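Enquirer: Need a 3D model of the sequence below.
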Amino acid sequence: MRQYLYCESAGFVEKTEWQPNSWVNVVCPDQADFKFLTETLHVPQSFLDDVADTDERPRTEMEDNWLLTILRIPVPVHDAPDGIPFTTVPIGIMTNNDIIVSVCYYHTEMLPDFIEHTRRKNVFVRNKLDLILRLIYSSAVWFLKYLKQIYNDVNEAEKELERSIRNEDLLRMMRLQKTLVYFNTSIRGNEVMIGRLKSIFQDTDFLDVELMEDVLIELRQANSTVNIYSDILTGTMDAFASIISNNVNAIMKRMTSLSITLMIPTLIASFYGMNVDIHLDRFPHAFVAIVAASVLLSALTFIVFRRIKWF
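Expert: Presented below is the predicted three-dimensional model:
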C-alpha cells in the first residue's frame, strides 16, 4: 500500500498521484509498489533489500544521488512465538532531490498517527531533513508511550509474584526485559543518526537546529526512561530470585528436620524388629512402651528443631 502525501499549511494532504516534492509512504509493499519505486522513481533495489532486513541497524548510505536513512521504530507484537509484547522494526527514508520515499515492511501505529498529527497541529514540513527529524521525534514519542505500557505490565507482574511465585510470571518479566534491550539499542541508534544527518546537511539550508535539538531532547528522555525501567526490572527480578532461593532453602530445611524427626521411631522400630532377644518379650506392655518412647523422642526432637527455628 502506498500513499502520496503533499505537505500544505494544514499538514500532509493525500493526493491521488505522485507529485514532485511529495512524500511517498509505502507500507507492506507488494509487487505493484516495487515496480513503481524501481521503474518510475528509480529507487535503488539495494535500498529496498536493506530495509527488508528485520535486523538492519540505524544508518545512512549514499548511492548516486540517493540518500538512504534507516531508523528503527517500535511496534506491538501480537501472538509472538516468544511472547515479547513489543519490538522494533526498520523504516527506510530514501531521498533524491525532489523525491521522498519511506518504506516499511510492517504495519505500525506510528505512521498514521504522525500524518494525523501534522494535520491536527497544522505542522508544515519544509524539506526532506525536516521529515526525517520529525519521524525520529515521533518514534521517540511512541517509544515513551509503549514504555508506559511496559511499566504497567511490570507492576502487574510484581503483584502476581507477590501472591504466588510462578515460572510464568518470571518468564513474563524476562520478556519485558528483552523488550527494553531492543528499545534501548534502537533509541541509541536513532540518536547516533542525528549526528550523521547533521554532518551531511550542515552546509545546506535544510538544517533546522532548533528542531534537531528538540529531537535530541526527546530521544534522550526516551533513553533515560528505558534505562530507569530496565534498572527497576533488573532489581525486581534479582529480588524475586533471592526470595525463591530463600523459599527453597526454607523448604529443604523443613524437609530435613521432618526426615530426622521421623527417623527416630523408624530407627527404634528397626532395632526391636530384629530376630534377636530384646528382653521385652515377656513384658505385657512392651509394644505400648516402645511406641511411647518413639513418640516422646520424636516430640523432643521437634521441640529442639522448633527452638532453633528449623520448623
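Enquirer: can we go C-alpha only for contacts and neighbour counts from here?
Expert: Noted.
Enquirer: Where do the helices of the stretch 101-250 of the chain begin and end?
Expert: For the stretch 101-250 of the chain, the helices defined by DSSP state H, counting those that start in this stretch occupy 110-120, 128-163, 167-201, 209-272.
Enquirer: mind giving me CSV with those helices and columns for distance to Glu17 and mean neighbour count?
Expert: What follows is the helices of the stretch 101-250 of the chain, written out as CSV (distance: least, C-alpha to C-alpha, whole Å; neighbours: other C-alpha atoms under 10 Å):
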stretch, distance to Glu17, mean neighbour count
helix 110-120, 17, 16
helix 128-163, 19, 18
helix 167-201, 29, 18
helix 209-272, 30, 15
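Enquirer: These into a markdown table, with extra columns for distance to Leu296?
Expert: Shown next, in a markdown table, are the helices of the stretch 101-250 of the chain (distance: least, C-alpha to C-alpha, whole Å):
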| stretch | distance to Leu296 |
| --- | --- |
| helix 110-120 | 74 |
| helix 128-163 | 38 |
| helix 167-201 | 42 |
| helix 209-272 | 9 |
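Enquirer: Would you tell me which of those helices gets closest to Thr60?
Expert: Among these, the nearest to Thr60 by C-alpha to C-alpha is helix 167-201 (7.6 Å).
Enquirer: before we go on, could you also do this sequence so I can check it against the first one:
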Amino acid sequence: MSKKRTQFSKKKLGQIPGSIIYTGEKAKQKLSIELFDFNKEQYVEKELQNVEESFSFKLSDSTTWINLNGLNHVNDIETLGTHYNLHPLVLEDIVNISHRPKIDEYDDYLFVIVKMLHYDANESMVSEQVSFVLGKNYVLSFQEAEGDVFDNVRDRIRFAKGRVRHMQADYLLYILIDAIVDHYFSVTELLGDKIEDLESDIFSGNITDHTTKNIQNLKREILRVRRSIFPLREVINRFEKNDNSLIHKKTISYYKDIYDHLTQVSENIDIYREMIWSLMDMYMTTISNKMNEVMKVLTIMASIFIPLTFIAGIYGMNFNYMPELHYKYGYFVVWGVMIVLFLGMLYFFKRKKWL
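Expert: The predicted structure follows:
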C-alpha cells in the first residue's frame, strides 16, 4: 500500500461521518479567498482576509462567486459552510480529496465535485479536486491550492465578455466547469504528443532503459484522465435531466455542450489507450527482434567454430601413433583445411541469406 493510501486510511478509519478532516498533503498551504459579486451593470472583485467578510454578500440580488484556496484550513471552511447551511457530509467531502466526480442535490443548493487536470513545469500530470456549491444567487468553489484554469472566467466577469454578467449563478457554474473541461483538451493533446513521440522512438529502434517506465507512466496518466472524465459525464447528464429550480431551462443547453466535449475527450482517451497497448506490443516485438538478431549472430559463430574446434581437438590428442603428426607440412595442411571450412561456411550462410 502506498504512503498516500496509508495516510488516508489512518485519517478516515473509525471517524464519525461528517468529520471535517483534510486528507491531502498540502498542510501548510496559505488560505486565499477571492470574491466576485456582479450583475450586468457592475461588478466587485475583492481579496478577502477571512471568510466572515463574504457574509454580507449572501443576501445581495447580484451573483456572487467565492473561491477558496486551501483545503487544509478546515475551520474556515466549516465557518463558511455553517453560514451557507451546508450539510456536514458536504463539508467532509470538500476536504476529502479522494472523491470521484459527483453531484449531490439538497433542498436549496447543489454540490458538485470535478477533477481539474494540468501538466506542471516538468510535464508531470497534476490532478486537483475542485468542489462547487451552487445556490440561488451564489457559487462557492473550493480548491486545494492556488493556480487554476479560471483566468478566462475572471476576465469575462471583469470586462463583461459574453453572457456571464447577464445570466444567473447556474450559468456561472457552467462556465467554471466548461473551463475545466476545455483544459482537458490541452491535457489530452499533450498526452497524444507524448505517445506519438514515444511511438516514433520505438519504431526507429531508439529504445533506452527508460522506455518501459515511460510507457507505464503514460498508462497511469491515461487512467487518471479516464477516471476524471467518465464519472463527470454522468454528472453533466444529471444536469441535463435535472428539474431543480436552481438550473434554468435556458442554461441546460449549455450543459449539453459540455457533455458533447466530454464525449469527444473520452473518444480521444480511448484511442490513446489503444495506442499505449500497441506501444507495449511494439516495444516487446522490437526487444524480441533485437534478441533474435543477437542469437542469430551467436548461433552462426558457434556453427563456424564447431568444425574448427573438432579438428583442433582431434590433433590435440596425445596419441603416439598419429601419422599426420609427423608429416612435414601437416601444420599448414590443417590450417588450410580450417580456413577453407571457415570460408565455405560463410559462403553457405550468405547464400542462405542468414547473414
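Enquirer: Overlay the chains and give the TM-score.
Expert: Superposed pair, TM-score by TM-score structural alignment, normalised by the length of the first structure: 0.85. Supporting alignment: 307 aligned residues with a C-alpha RMSD of 2.9 Å.
Enquirer: what residue is smack in the middle of the first structure?
Expert: Nearest residue to the geometric centre of the first structure (C-alpha atoms, centre = their mean): Thr179, 1.2 Å.
Enquirer: doesn't Pro76 make contact with that residue?
Expert: No: counting by C-alpha atoms under 8 Å, Thr179 of the first structure stays clear of Pro76, with 10.4 Å between them.
Enquirer: shared neighbours of these two, anything?
Expert: Shared contacts of Thr179 of the first structure and Pro76 (C-alpha atoms under 8 Å, 6 or more residues apart in numbering): Pro85, Phe86, Thr87.
Enquirer: Is the last one in a helix, a strand, or coil?
Expert: Here Thr87 of the first structure takes the strand state, with states given by DSSP: H, G, I helix; E, B strand; the rest coil.
Enquirer: show me what contacts it?
Expert: Taking C-alpha under 8 Å, 6+ apart, one finds Pro74, Val75, Pro76, Val77, Thr179, Tyr182, Phe183 in contact with Thr87 of the first structure.
Enquirer: The first one too?
Expert: Contact analysis of Pro85 of the first structure by C-alpha under 8 Å, 6+ apart lists Pro76, Val77, His78, Arg175, Leu176, Thr179.
Enquirer: so how many other residues sit close to the aligned partner of the first one in the second structure?
Expert: Pro76 of the first structure maps onto Tyr119 in the second structure when the alignment is built from TM-score structural alignment. Using other C-alpha atoms under 10 Å as the criterion, Tyr119 of the second structure is surrounded by 14 other residues.
Enquirer: just to revisit the earlier point, who wins for proximity to Asp98 of the first structure among the helices of the stretch 101-250 of the first structure?
Expert: Among these, the nearest to Asp98 of the first structure by C-alpha to C-alpha is helix 128-163 (8.7 Å).
Enquirer: circling back to that earlier point, between the shared contacts of Thr179 and Pro76 of the first structure, which is closest to Ser46 of the first structure?
Expert: For these, the nearest to Ser46 of the first structure is Thr87 (24.4 Å; C-alpha to C-alpha).
Enquirer: now that closest one: how far from Arg72 of the first structure?
Expert: From Thr87 of the first structure over to Arg72 of the first structure the distance is 10 Å, taken as C-alpha to C-alpha, to the nearest Å.
Enquirer: need the contact list for the counterpart of Asp148 of the second structure in the first structure.
Expert: By TM-score structural alignment, Asp148 of the second structure lines up with Glu109 in the first structure. By C-alpha under 8 Å, 6+ apart, the contact list for Glu109 of the first structure reads Val75.
Enquirer: Ok, Ile244 of the first structure next?
Expert: So Ile244 of the first structure contacts Ile165 (C-alpha under 8 Å, 6+ apart).
Enquirer: what residue of the second structure matches up with it?
Expert: Under TM-score structural alignment, Ile244 of the first structure pairs with Ile287 in the second structure.
Enquirer: Thanks a lot, see you next time.
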